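Q: Quick one, structure for this:
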Amino acid sequence: MAESFAFSIAEKVLGKLGDFVLQEICMACGIKQDLEKIKDNITTIKAVLLDAEKKRSSSEHLSLWLEKTEGILYGADDLLDEFEYETLRQKVVNRGTIMEKVRHFFSCSNPIVFRFRMAHEIKAIKERLNEAKSEMSLFALTCQETEGRAVSSVRETCSLLDSRNVIGRENDKEKIINLLMGSNDRESLSVIPIVGIGGMGKTTLATMVYNEKKDRLSGCCQLKELPRNIGDLISLRCMMLTAEETHFSKERMGSLTSLRILRIIGCSELVNAEGMQSLAALRTFVVFACPNLVYLPLRYLRALENLEILDCEKLDLMMMDEQRKEKDVQLGGGLSRLRYLHILRIPHLETLPQWLQGASKTLEVLRIRQCDNFTTLPEWMANFKSLQKLEIVCCEKLTSLPEGMRHLTSLKEIHFEGMGRSQWDIREDWHKISHVPNIYFDGQDLKSIFNQVQ
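A: Predicted coordinates:
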């Protein structure tokens, strides 16, 4: 029987979940039990996917369930890529190859940003899998496996391979890396054959090369420009850039159509990143400490789910149309999958940009921190029915909340810190947010305080 796409991606995710390095990372982050629950649910769902694929043409509801399940599995796969990326990032940080400012922000002693978002992502995936598992019982599906499949026969081809356990392949790896990273023209590099009899470690060598090249691209703070043949990495999924270019061109980045995770960090000369327009598969994008950046082509990133824009003093988030001439462009379908947004130290930000309305049905977490000129939350925030957490920190010019806040029925948690107004001033807006279960001002539970006063 031919395997379904959902079945294949489920197997891929389960393979990653069993990786030793990933388990160590999850244990360090305190989320191992959550990952185990995800693994159990995927295992249960995977058992019926072949039967579901066979019957999908006879039931529209089953077909919709399969599509939904595929999307959840994709999300889980991306989540594990994030953890894989974190291992690579830690290698870069530990080697001291990135500026001190970046090292402090992402150091193990300050893991707040990564752990906060990962914990939210894991919870969301777990809840979606629980829902899919519950709905599965509606279709009377039977458990099936592909012929001849045995769990013990799965080969170790995960990209989280620990190269310390591999002996005798270092010279071969370096030769291939030098070939890939050289200045060859695009057309001169097609296929690199790795030939040998079974058991000689060909797959292991290919995995080591893939990991090493990705690792080297992750820590390229000495790089003056992107490698000319970076477009050859058409299957690259995770990348961190710290190059010194002023522009990321379409010619260099246009072929990276499989890229899921991109972090642009400490690019002090970068002005324009319009080459990102072709990154149609991008799910997570972080830009940090790019002081001269003025434009990001966010409206083209239609698959984007997680967005962090941090410490870019010249960036104008209202300027998002292609020619950068008009402001407050309504994106329509753009960013319609965005679930997490974090904005930090963007001086030009005075209110939320109009393009964010494209995420009104999906945004779950909104964090605005240290934006000195942020003065207003727009009334159209009332449309963000999926918003669960709002965090506003050190935005002293924000002096009131919109009336539409009372319509945010999914909102579970609000954090205000360093707002330049006392907690008692919040009473003026209390009727707008009193329905929210958890409200904190400078770490204090406002509901408890107000209840005591009353």
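Q: hey, let's count contacts and neighbours off CA atoms from now on
A: Will do.
Q: What's the local residue count around the nearest residue to residue 336 once chain neighbours are set aside?
A: Setting aside the residues directly before and after it, residue 336 is nearest to residue 359 in space (CA to CA, 6 or more residues apart in numbering), at 4.7 Å. When neighbours are defined as other CA atoms under 10 Å, residue 359 has 24 of them.
Q: same question, residue 179
A: 12.
Q: Tell me the spacing between it and residue 290.
A: Remark: distance between residue 179 and residue 290 (CA to CA, to the nearest Å) = 31 Å.
Q: what do you get for residue 259?
A: With CA to CA as the criterion, residue 259 and residue 290 are 21 Å apart.
Q: Please apply the same query to residue 390.
A: Residue 390 is 25 Å from residue 290, by CA to CA.
Q: okay, these two: which has more neighbours?
A: Neighbours around residue 390 and residue 290, counted as other CA under 10 Å, are more numerous at residue 290. The numbers are 23 against 17.
Q: burial count for residue 402?
A: Using other CA under 10 Å, residue 402 is surrounded by 16 other residues.
Q: Quick check: residue 105 is in a strand.
A: No - read with DSSP: H, G, I helix; E, B strand; the rest coil, residue 105 is helix and lies in no strand.
Q: Spit out the contact partners of it.
A: With contact set as CA atoms under 8 Å, 6 or more residues apart in numbering, residue 105 has no partners.
Q: now swap in residue 72 and tell me
A: Residue 72 neighbours (CA under 8 Å, 6+ apart): 125, 128, 129.
Q: Please give the structure of this sequence too, so both can be compared:
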Amino acid sequence: MQCFPGGMRLMNLKKLGVRRCPEPVLPLPEEMSHCYTSLERLTLYGCESLKSLPLGLFPKLRCLTIQECIYFETLLIPDGIENQILTTVESLTINCCNNMISFPCGGIPAPQLSYLSVGACKNLKALPDQMHTLLSSLQAFMLWDCPKIESLPEGGLPSKLSHLLISNCKKLAGGRRDWGLQRLPSLTHFALSGESEDVESFPEEGLLPSTLRWLYFGNMPNLKSLNRRGLQILGSLKRMQIWDCPQLKSFPEEGLPTSLFVLILLDCPLLNPRCRREGGEDWHKVAHVPLIVMDGEAIFDQLYLGSMDPLYAYSISAT
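A: Next up is the predicted model:
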């Protein structure tokens, strides 16, 4: 099917999902353009011929998801009405669109956007321009499997950002010292993962802000140590998860932040034995942490509880 049947009455349509439609027609014929006026949620999944999407068609759109549209290239913002559109958009997700090459020139004017996820866009070379001003309400930003992105936009990330995840973006991760995360007063959750061969010590001094409460990092094959000065500033840290770091040998002699409530270690074969209560050389560095989970085995309040799902351990510690 290329468009809606002509007799359908969709004037009050608020939610629309189009799944694996090989040749969707957007925009719809003029006589059906009223279908867009009330639309709040739009999901396009597996629409192979979709190359672009004119955002000016949807005056009330709140949530937009574009996924596995393999020939999708970019969003379109009509000239001259930048200040009149996207004022209602709160969530934007673009995943698995390998032919996407860019965001609209000049950025995305979406002052209410609070959630942005971009993943598995192999040919995307840059993030939206002027994110720090045009996306002033952004609170959560997820970026993964975008190997050609080399840097954050000029001006950095929005000041209200609280959740940041960057995974498998090797070129971008290489310049992490220039991200300016310490200038983000609301950042509380940060995750970094990927096969970054240059990472031997983490987190670098000056990389993370003192407001951080949750730190997740892994898949770092050459990580050998944790940076003492990079950790010392994290006086609000509650949860830390480390995974797939085969060369990580020990924690800093000064130990981990005293605020830490949950420590999860997965696939760290050199480190895990050192954190055992019985005979572990690093036990004195982690003994103050109420909940420790190592490869599914949990120690809670220093009492061994046996096998435990680490995701469950994380959930019961949420604060």
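Q: before we move on, back to that, the residue nearest to residue 336 of structure 1 touches residue 332, doesn't it?
A: No - Residue 359 of structure 1 lies out of contact with residue 332 (CA atoms under 8 Å); the separation is 9.3 Å.
Q: Out of the contacts of residue 72 of structure 1, grab the one that's most surrounded.
A: Going by other CA under 10 Å, residue 129 tops those with 24 neighbours.
Q: what's the closest non-adjacent residue to it?
A: Take residue 129 of structure 1 and drop its neighbours on the chain: the residue closest to it by CA to CA, 6+ apart is residue 41, 6.4 Å away.
Q: Next up, the contacts around that neighbour.
A: Per CA under 8 Å, 6+ apart, neighbours of residue 41 of structure 1: 129, 130, 133.
Q: Show me what it aligns to in structure 2.
A: Using TM-score structural alignment as the criterion, residue 41 of structure 1 maps onto no position in structure 2.
Q: Make sure residue 41 of structure 1 is indeed in a strand.
A: No - secondary structure of residue 41 of structure 1 (three-state DSSP): helix, not part of a strand.
Q: And the strands in the stretch 151-300 of structure 1?
A: Assigned by DSSP state E, counting those that start in this stretch, the strands in the stretch 151-300 of structure 1 fall at 238-241, 261-265, 284-288.
Q: Let me have the ones you listed in TSV, extended by distance to residue 316 of structure 1 and mean neighbour count.
A: Shown next, in TSV, are the strands of the stretch 151-300 of structure 1 (distance: least, CA to CA, whole Å; neighbours: other CA atoms under 10 Å):
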stretch	distance to residue 316 of structure 1	mean neighbour count
strand 238-241	21	22
strand 261-265	17	20
strand 284-288	13	20
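Q: Distance to residue 172 of structure 1 added to these, as TSV?
A: TSV is the format used below for the strands of the stretch 151-300 of structure 1 (distance: least, CA to CA, whole Å):
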stretch	distance to residue 172 of structure 1
strand 238-241	24
strand 261-265	29
strand 284-288	33
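Q: can you tell which of those strands is closest to residue 62 of structure 1?
A: For residue 62 of structure 1, the closest of these is strand 284-288, at 29.6 Å, according to CA to CA.
Q: I'd like to know how many residues surround the spatially closest residue to residue 78 of structure 1 that is not a sequence neighbour.
A: Spatial nearest neighbour of residue 78 of structure 1, chain neighbours left out: residue 260 (7.2 Å); criterion: CA to CA, 6+ apart. Using other CA under 10 Å, residue 260 of structure 1 has 23 neighbouring residues.
Q: Map residue 260 of structure 1 across to structure 2 for me.
A: For residue 260 of structure 1, the aligned position in structure 2 is residue 114, judged by TM-score structural alignment.
Q: show me what contacts its match?
A: By CA under 8 Å, 6+ apart, the contact set of residue 114 of structure 2 is 90, 91, 135, 137, 138, 139, 140.
Q: Aligned against structure 1, show me the partner of the fifth one.
A: When structure 1 is aligned by TM-score structural alignment, residue 138 of structure 2 is paired with residue 282.
Q: How about that match: what's its closest non-neighbour residue?
A: residue 260 (4.1 Å).
Q: Residue 109 of structure 2 and residue 306 of structure 2: what is the separation?
A: Relative to residue 306 of structure 2, and taking CA to CA, residue 109 of structure 2 is found at 51 Å.
Q: I should have written residue 157 of structure 2 there, sorry.
A: From residue 157 of structure 2 over to residue 306 of structure 2 (counting by CA to CA), the distance is 42 Å.
Q: Settle it for me: which of those two has more neighbours?
A: In this view residue 157 of structure 2 and residue 306 are compared by other CA under 10 Å, and residue 157 has more residues nearby, 23 against 11.
Q: any idea how far the counterpart of the more buried one in structure 1 is from residue 172 of structure 1?
A: Matched to structure 1 by TM-score structural alignment, residue 157 of structure 2 sits across from residue 300. Going from residue 300 of structure 1 to residue 172 of structure 1 by CA to CA gives 40 Å.
Q: How about residue 452 of structure 1?
A: Distance from residue 452 of structure 1 to residue 172 of structure 1, by CA to CA: 71 Å.
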